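> sequence and predicted structure below; questions after.
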Amino acid sequence: MRFDKMISGLPACGARGLGGLPDVVELAIVLTATIARVAEEHELTPMQGRLLCGLAGQPRRMVDLAQSLGVEKAALTGLVDRAERRGLVERATLPGDRRAVQVTLTDDGGKAMLAFETGLASALDELLAPLPAKDRSAFRRMAAAVVGAARAAQGSGTS
């Protein structure tokens, strides 16, 4: 779905009086649409963008990638197959364990990941532009705190 259609179709949830929850839901919709738009601009799907970013800096085992992306192994296999056909990633077996498969960014994949990340940063700057500078900084700090807490809870098995 196109970004402009997703945004124009935002639900008017504010009337339900759920203590700010609708605003958070609508923010999630705006962010999801923004990620989709940036991915499309770079000829990626949002999930391909997440895959590339998840491989930044180091190769990862398929099982670890599936867990970090929150997808089943079969879905990840298809995702990696498509990225591999595009020359964005490569697969290799791990020395000493023929069953374990590791995925690595190719040079083209690294360039695509960097372009996607740069596009996302620019898009986020545009979204936050209406806020005063101190509020933009505070928003980023608070978002990082929420994400950090969610990752910690996920790592400890609680949610």
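Everything's here; your move. Numbers count the residues shown, from 1 in each chain.
> CA atoms for contacts and neighbours, from now on please.
Fine.
> and the closest residue to residue 99 other than its chain neighbours, what element?
In space, not counting the residues next to it along the chain, residue 99 is nearest to residue 93; the distance is 6.9 Å by CA to CA, 6 or more residues apart in numbering. Using DSSP states H and E, residue 93 sits in strand 89-94.
> take the one below as the second:
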Amino acid sequence: MATPSGTPSATPHRADPLTLEVVELIAGLVARYHEEYEEAAAEHALTGAQAKLLSLLALEPLPMRRIAHRLKCEPSNVTGIVDRLESRGLAERRADPADRRVKLAAATDEGLRVARGLRESLRFAREPLAGLSADERLVLRDLLRRMVP
């Protein structure tokens, strides 16, 4: 329902059956993603938390506080996870060039290789996506981008 100004009202409304079905499909997809992610992590002898952190570090070096915020955990937990990744040669600590007092965690070359292997081992969506045309995949991508800020 819209207000006189045309903006949606804050009053919650009941979801229609199609919306409920889409929500259930998304929930199933998310559950399957987490299941395969945990399996992929185990194949690399990583915990789920270690794999998630390594995936973040593969994108860019990050300060510990930002990692804790992204993983929604305490900075002390991040320290332990980075320690374990560092002991395996998958991550390293380095000074932030912008502020040498800040330590960044970064993936090593081996860490980048393992993170790539983790991504590539997530097979659950590949076959269904391969069944869609390139145009259908573009539409799906664009719709998901609208849903995920």
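The structure has been received and is ready for your questions. Since we're looking at a predicted model, the values are computed, not measured.
> fetch the TM-score of the aligned pair.
Laid over one another, the chains give 0.70 as their TM-score (TM-score structural alignment, normalised by the length of structure 2), with 129 aligned residues with a CA RMSD of 2.5 Å.
> thinking again about what came up before, just checking, what packs against the following helix or strand past the strand holding residue 93 of structure 1?
Reading on from strand 89-94 of structure 1 to the C-terminus, the next helix or strand found by DSSP H and E is strand 97-105. Packing partners of strand 97-105 of structure 1 (3 or more CA pairs under 8 Å, 6 or more residues apart in numbering; DSSP states H and E): strand 60-61, helix 62-69, strand 89-94.
> which part of structure 2 matches the first one?
Mapping strand 60-61 of structure 1 onto structure 2 (TM-score structural alignment) gives residues 62-63.
> and residue 78 of structure 1, what's its match in structure 2?
For residue 78 of structure 1, the residue aligned by TM-score structural alignment is residue 80.
> and of the helices and strands packed on strand 97-105 of structure 1, who's closest to residue 131 of structure 1?
Go through these one by one with CA to CA and the one that ends up closest to residue 131 of structure 1 is helix 62-69, at 30.9 Å.
> so stretch 27-42 of structure 2 matches what in structure 1?
For stretch 27-42 of structure 2, the matching stretch in structure 1 spans residues 25-40, with TM-score structural alignment as the criterion.
> quick one: that stretch to structure 2 mean distance?
Its aligned residues in structure 2 lie a mean 1.7 Å from stretch 25-40 of structure 1 after superposition (mean CA distance after the TM-score superposition for structure 1).
> return the distance of that stretch from the chain's centre.
10 Å (CA atoms, centre = their mean, to the nearest Å).
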